[in-house]
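1. Fold the following and give me the result.
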Amino acid sequence: MVTKKEVLEALSQCRDPEIDADIVNLGLIYGIQIDENDINLKLTMTSPMCPVTSLILADVQMRLENIPGIGHANIELVWDPIWTPEMMSDELKYRD
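-> Next comes the predicted model:
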């Protein structure tokens, strides 16, 4: 069975090219639900006007589909709550 840890490891390889940080540490992942080997993912972007949304979503889809044993990967882009910099990991907030 696919695990949440495997999903987060895969998603940590997805980077926002404008900020040069991965989407997990940016706090863009709002929910992961695993039903057998199907994944339902809720995520957001740093802004509704993000110019690289389609690139990030395509990368997320590819990374999820490459997890061994994966069934379906369903991605839902959500805007509630609105992302803020406080959602970033401490590691990212305090990097040089």
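
2. all contacts plus neighbour counts: C-alpha atoms, from now on.
-> OK.

3. Surely residue 7 touches residue 64?
-> Yes - counting by Cα atoms under 8 Å, residue 7 touches residue 64, with 6.8 Å between them.

4. Among the two, which residue is more densely surrounded?
-> residue 64 (24 against 18; other Cα atoms under 10 Å).

5. so where does that one fall, helix or strand?
-> Using DSSP states H and E, residue 64 maps to helix 53-65.

6. Summarise which helices and strands the helix or strand that that helix is followed by is packed against.
-> Under the assignment DSSP H and E, the closest C-terminal helix or strand after helix 53-65 is strand 73-77. Packing partners of strand 73-77 (3 or more Cα pairs under 8 Å, 6 or more residues apart in numbering; DSSP states H and E): strand 38-43, helix 53-65.

7. Which positions within strand 73-77 qualify as buried?
-> 73, 75 (16 or more other Cα atoms under 10 Å).

8. this one next, for a side-by-side:
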Amino acid sequence: MENQASKSDPAAGVGFSFANEPPAGGWTRAHVFEVLRGVVDPELQLNIVDLGLVYDAAVVDGTVKVQMTLTSPGCPYGPMLVENVEDVARLLKGVKKVEVELVWFPRWGPHLMTEDLRVELGFDVAEKGPDYGGI
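-> You can find the predicted model right below:
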């Protein structure tokens, strides 16, 4: 399982550098999702994007906005994951602020994982869960 990081090095799993100037059109949702692959759920040792914990992301006027969930509302690692998301999102050069919103709908489940991860973990989840409106 690649693209993993820890609190000590949240950028360890990022596949390319965000230290350069943003592209001409600015940082995009795809860039934010890619950089967030550097955040790993410490209990499952899987990145939060492939796990399906990140529902949406946007960059608006230098602010990265992330809507995400946890595997359960009582997840003891929630505060640490939010802090790691904030730290990693700040790797995008020019970002002035990071806002992380924890949301509880749709409820997290294996159907939100990437198909490759579901197959790797042996989940047989063919149907998708409810659509989430996003940011």
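
9. Any idea what the TM-score comes out to?
-> The TM-score (TM-score structural alignment, normalised by the length of the first structure) is 0.91; 96 aligned residues with a Cα RMSD of 1.2 Å.

10. re earlier: so how much does the helix holding residue 64 of the first structure differ from the second structure once superposed?
-> For helix 53-65 of the first structure, the mean deviation from the second structure after alignment is 0.7 Å (mean Cα distance after the TM-score superposition for the first structure).

11. equivalent range in the second structure for that helix?
-> The counterpart of helix 53-65 of the first structure in the second structure, counting by TM-score structural alignment, spans residues 78-90.

12. which residues are contacting that stretch?
-> Stretch 78-90 of the second structure is contacted from outside by 7, 10-11, 32, 35-36, 38-41, 64, 70, 95-100, using Cα atoms under 8 Å, 6 or more residues apart in numbering.

13. Just give me how far the helix holding residue 64 of the first structure sits from the chain centre.
-> 9 Å (Cα atoms, centre = their mean, to the nearest Å).

14. same thing with stretch 27-40 of the first structure?
-> Taking mean C-alpha positions (Cα atoms, centre = their mean), stretch 27-40 of the first structure and its chain are 9 Å apart.

15. swap in stretch 67-75 of the second structure?
-> Distance of stretch 67-75 of the second structure from the chain centroid (Cα atoms, centre = their mean) equals 12 Å.

16. do stretch 1-8 of the first structure as well
-> Centre-to-centre, stretch 1-8 of the first structure and its host chain are 13 Å apart (Cα atoms, centre = their mean).

17. who touches it?
-> Outside stretch 1-8 of the first structure, the residues that touch it by Cα under 8 Å, 6+ apart are 24, 32, 34, 36, 37, 64, 67, 68, 69, 70.

18. how about the helix holding residue 64 of the first structure: buried residues?
-> Quick answer for helix 53-65 of the first structure (16+ other Cα under 10 Å): 53, 56, 57, 59, 60, 61, 63, 64, 65.

19. so can I have JSON lines of the helices and strands packed on strand 73-77 of the first structure showing distance to residue 3 of the first structure?
-> Putting those into JSON lines (distance: least, Cα to Cα, whole Å) gives the following:
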{"stretch": "strand 38-43", "distance to residue 3 of the first structure": "10"}
{"stretch": "helix 53-65", "distance to residue 3 of the first structure": "12"}
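
20. what stretch of the second structure does stretch 83-92 of the first structure fall on?
-> The aligned range for stretch 83-92 of the first structure is 108-117, by TM-score structural alignment.
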